[in-house]
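J.: I need the structure of the sequence given here:
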Amino acid sequence: MSTTQSERLRELLEPLVASQGLDLEEIAVDSVGRKRVLSVVVDSDTGADLDRIADVSRALSAKLDETDAMGEGEYTLEVGTPGAERALTEHRHYVRAVDRLVRFRLTGGGELVARILTVDDEGLDLEVPGVKGRKATARRLPFGEIDTARVQVEFNRKDKSDKHDNDENETEEEA
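T.: Sure, this is the predicted structure:
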């Protein structure tokens, strides 16, 4: 997609997305055979459920039908949210990833996998998981040292509340 078309689409669609309480994260136009697919990725601090996605999809579709922003020819509009392993590129992405495990590629080389504890204007406070029985350690990571960052999917994470619930269950079973 040309920069001009991308900029025009963003200018056209961003206010509509914002009016729905969402952030416009990405726009992409891809050719699939003879058809084109306009993919729009939206998100918010509280997430976006299917009803919000459907509402914004209808609003975007109506607006696109009123204009020539997509030019002549058929296209398919796809509206969704970032995937589970989203790349973190904006300050708001880091804020939304608090308490999530993230893989960082560092500007000086190397990698770091850590949980984001807090985010401020200068960087992140992290918890680096311990390995081989060692305790987790705290680390400060300035934004300037981050080359790329991507949220990691965790399948076996034990939440603090889960541990508390298990302790209560053990107590009840012992009684």
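J.: From now on I want contacts and neighbour counts done on CA atoms only, so please keep to that.
T.: Noted.
J.: A69 - that's part of a strand, no?
T.: No. Counting by DSSP: H, G, I helix; E, B strand; the rest coil, A69 falls outside a strand, being coil.
J.: got a list of what it touches?
T.: Contacts for A69 (Cα atoms under 8 Å, 6 or more residues apart in numbering) come out as Q5, R8, L9.
J.: Which ones among the residues you listed map onto strands?
T.: Among those, DSSP state E puts none in strands.
J.: Could I have the buried ones of those residues as ChimeraX selection syntax?
T.: Buried subset of those, written as a ChimeraX selection, criterion 16 or more other Cα atoms under 10 Å:
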select :9
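J.: For the residue lying closest to A28 once chain neighbours are set aside, list the residues it contacts.
T.: Excluding its sequence neighbours, the residue lying closest to A28 (Cα to Cα, 6 or more residues apart in numbering) is S39, at 5.1 Å. By Cα under 8 Å, 6+ apart, the contact list for S39 reads E26, I27, A28, V29, L77, E78, V79, G80.
J.: to compare against the first, here's another:
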Amino acid sequence: MAMDLHSLIERTITGLGYELVDLEQSPRGRVLRIFIDHAQKAGGVGIDDCVLVSNQLSRVLAVENFDYDRLEVSSPGLDRPLTKAADFERFAGSEVQLKLRLPMAGRRNFNGVLLGMLDGKVRVQVGADELTFELDNVDKARLVPKFD
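T.: Presented below is the predicted three-dimensional model:
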């Protein structure tokens, strides 16, 4: 494959004015699941957005001769994954769930309120403590949905 699939998809989505939140591939790469967002859009991404991105991606993947069975494009949902520094800044003040690659103080899972980034580290208020985590050590992070 001439071009890295992730870069190809990210470039296509960014070109349409969206943001690639996450890309999941089934084990044999037959199903592509793509989660998109739009920072400027109140209420987030809707069905029309997903259809638009899906149609454009189908064309691009066909041109690149990328072979797959199914393409799914959806909004990230309430438990949106946080993947890059900008996400940790944007969602400061929200409750998050973090899973670390390497344990800290014997733990890998932390729940708390995201305080944003400081010197390239993720800051989280866990109980009475303010903890900082290396971005590279964060294996998975997602927002904890609020139900009123």
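J.: Give the equivalent position in structure 2 for the residue nearest to A28 of structure 1.
T.: Using TM-score structural alignment, the partner of S39 of structure 1 in structure 2 is R33.
J.: before we move on, which element is that match in?
T.: Taking DSSP states H and E as the criterion, R33 of structure 2 maps to strand 31-37.
J.: Structure 1: matching residues for the next helix or strand after that strand?
T.: Moving toward the C-terminus from strand 31-37 of structure 2, the next helix or strand (DSSP H and E) is helix 47-63. The aligned range for helix 47-63 of structure 2 in structure 1 is 50-66, by TM-score structural alignment.
J.: The matching stretch vs structure 2 - mean distance after superposition?
T.: Average distance, stretch 50-66 of structure 1 versus aligned residues of structure 2 after superposition (mean Cα distance after the TM-score superposition for structure 1): 2.0 Å.
J.: so can I have TSV of the contacts of A69 of structure 1 showing distance to A54 of structure 1?
T.: Shown next, in TSV, are the contacts of A69 of structure 1 (distance: Cα to Cα, whole Å):
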residue	distance to A54 of structure 1
Q5	24
R8	23
L9	19
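J.: Check which residues of the top strand by length along structure 2 are buried.
T.: Counting residues, the longest strand in structure 2 under DSSP E turns out to be strand 107-118. Within strand 107-118 of structure 2, the residues scored as buried using 16+ other Cα under 10 Å are N109, F110, N111, G112, V113, L114, L115, G116, M117.
J.: Show me what Q97 of structure 2 aligns to in structure 1.
T.: Counting by TM-score structural alignment, Q97 of structure 2 corresponds to R103 in structure 1.
J.: ugh, wrong one, I meant A86 of structure 2
T.: In structure 1, the residue matched to A86 of structure 2 (TM-score structural alignment) is R92.
J.: quick one: contacts for that match?
T.: The contact partners of R92 of structure 1, by Cα under 8 Å, 6+ apart, come to D45.
J.: Check A149 of structure 1 too.
T.: Each residue near A149 of structure 1 by Cα under 8 Å, 6+ apart is listed here: A87, L88, T89, V102, R103, F104, R105.
J.: again, but for T148 of structure 1
T.: Neighbours of T148 of structure 1 in contact, by Cα under 8 Å, 6+ apart: A87, L88, T89, F104, R105, L106.
J.: Which members of those residues are classed as buried?
T.: A87, L88, F104, R105, L106.
J.: Among those, which lie within strands?
T.: Using DSSP E, the members of these that fall in strands are F104, R105, L106.
J.: Adding distance to E174 of structure 1, write these out as TSV.
T.: Below are those laid out as TSV (distance: Cα to Cα, whole Å):
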residue	distance to E174 of structure 1
F104	44
R105	47
L106	49
